[in-house]
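In: 3D model of this:
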Amino acid sequence: MANVDLLWKALDSAIWEMSEAFKGLKDEDVWTRPDPRLLSVGELAAHTAYWEAMSFIGKDFESPLSVQVARYYTANEPEPFSLPMGAEAVYEEVKRVHEACKAAFAAEPHEFDDPSLHREGWTYGYVLIYQGFHVAYHTGQMYSVRHLMGHETADN
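Out: All right, here's what the predicted structure looks like:
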């Protein structure tokens, strides 16, 4: 269980790092794409929240960010989507999803090598490793989106 606990801490850190990408982000820019083929900060946040919820809770979890269109880039690249949520609300929802996933896992803990109930062919250890990478990767994209929009961001 020690490995799993450390991986949850790494994922906690990745979620916190995402908060830095939201600092100073104006509400009107959350769902703005700097290029038609580059997703907005809001779309990227929805994508990470969707997959964290799907990985630990499954499709029945309710969140405004957990929408089918957020599944993959190819699903929402052709047609941007947005929600009536500003920067603070989006990041708070990402955190809520994350905390719900942690609570679901704590209620029914699994070992590193246990098969995932929600990701076929994956173990819970791999799900945690991947989620840490996944959130960090898309947080980096959020910075790129903001830089392309001319924003000054946290020196992170």
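
In: from here on, just use CA atoms for contacts and neighbour counts.
Out: Will do.

In: what about the nearest residue to residue 28 once chain neighbours are set aside, distance to residue 67?
Out: Of all residues beyond its chain neighbours, the one nearest residue 28 is residue 86 (7.2 Å), with distances taken as C-alpha to C-alpha, 6 or more residues apart in numbering. With distances taken as C-alpha to C-alpha, to the nearest Å, residue 86 is found 17 Å from residue 67.

In: count the neighbours of residue 125 for me.
Out: 22 (other C-alpha atoms under 10 Å).

In: on that earlier part again, what's the spacing between the residue nearest to residue 28 and residue 151?
Out: Residue 86 sits 16 Å away from residue 151, taking C-alpha to C-alpha as the criterion.

In: residue 115 touches residue 122, doesn't it?
Out: Yes - if you go by C-alpha atoms under 8 Å, residue 115 and residue 122 touch, sitting 6.0 Å apart.

In: this one as well, want them side by side:
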Amino acid sequence: MSEIIDECLRRLDQSLGYLEQALGGLSEEQVWYRPRPKMNAIGNLCLHIAGSEYQHLVSGIGGRPFKRNRPDEFLTRSGYSPEELLGQLREVREESREVVRALTQDDLERGVTIRHTAEAGMNDYTWSIQKILIGATEHYSYHTGQIVYAAKLLQDTDRHLLNWKHYD
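Out: All right, here's what the predicted structure looks like:
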């Protein structure tokens, strides 16, 4: 396996670990809380990154059937507990890990077309597998940061969720 493949998997797994810590202390009501009506809840962001990871890594690179309803990721208002959301994220990760670990250095330059449904309002595009891996990892990390920050705002203590040293 190449260094870029190893590093993308490491960072995706690291972000999933952060999500496990962040969601572990939240109630179902908290994961669906929206500070304002047009803002996403933590639950929406979890559905979104699971859908995006599946679309790009499992379906796009892995060639497995496309199954994503992107608008529903943002329109959903409840119905999943923190444990169910984490279960979805873990399930997708296992599928994507299987796909990504099978890649070779030569695969990284191969172009793959990422398809979108009409209701997603996005155009299809073709990128190299390397660019898809980097983009998917960055996207996942970006939303992980949003989720961790929102979870900190919702928690009842001043405990640092990721156990990093912060100075008061």
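
In: off-centre distance for stretch 56-71 of structure 2?
Out: 13 Å (C-alpha atoms, centre = their mean, to the nearest Å).

In: and the residue nearest the centre of structure 1?
Out: residue 48 (2.2 Å; C-alpha atoms, centre = their mean).

In: secondary structure element for it?
Out: Using DSSP states H and E, residue 48 of structure 1 maps to helix 41-56.

In: helices or strands next to the helix or strand following that helix in the packing?
Out: Using DSSP H and E, the helix or strand that follows helix 41-56 of structure 1 towards the C-terminus is helix 73-76. Here helix 73-76 of structure 1 touches no other helix or strand, going by 3 or more C-alpha pairs under 8 Å, 6 or more residues apart in numbering; DSSP states H and E.

In: who touches the following helix or strand past helix 73-76 of structure 1?
Out: Heading C-terminal from helix 73-76 of structure 1, the first helix or strand you meet, by DSSP H and E, is helix 87-107. With C-alpha atoms under 8 Å, 6 or more residues apart in numbering as the test, helix 87-107 of structure 1 has contacts from 8, 15, 19, 22, 25-27, 30, 42, 45-46, 48-49, 52-53, 56-57, 63, 65.

In: how close does the top helix by length along structure 1 sit to structure 2?
Out: If you go by DSSP state H, structure 1 has its longest helix at helix 124-148. In the superposition with structure 2, the aligned residues lie an average of 1.8 Å away from helix 124-148 of structure 1, counting by mean C-alpha distance after the TM-score superposition for structure 1.

In: quick one, that helix and helix 87-107 angle?
Out: Here helix 124-148 of structure 1 runs at an angle of 170 degrees relative to helix 87-107 (axes from the mean of the first three to the mean of the last three C-alpha atoms, to 10 degrees).
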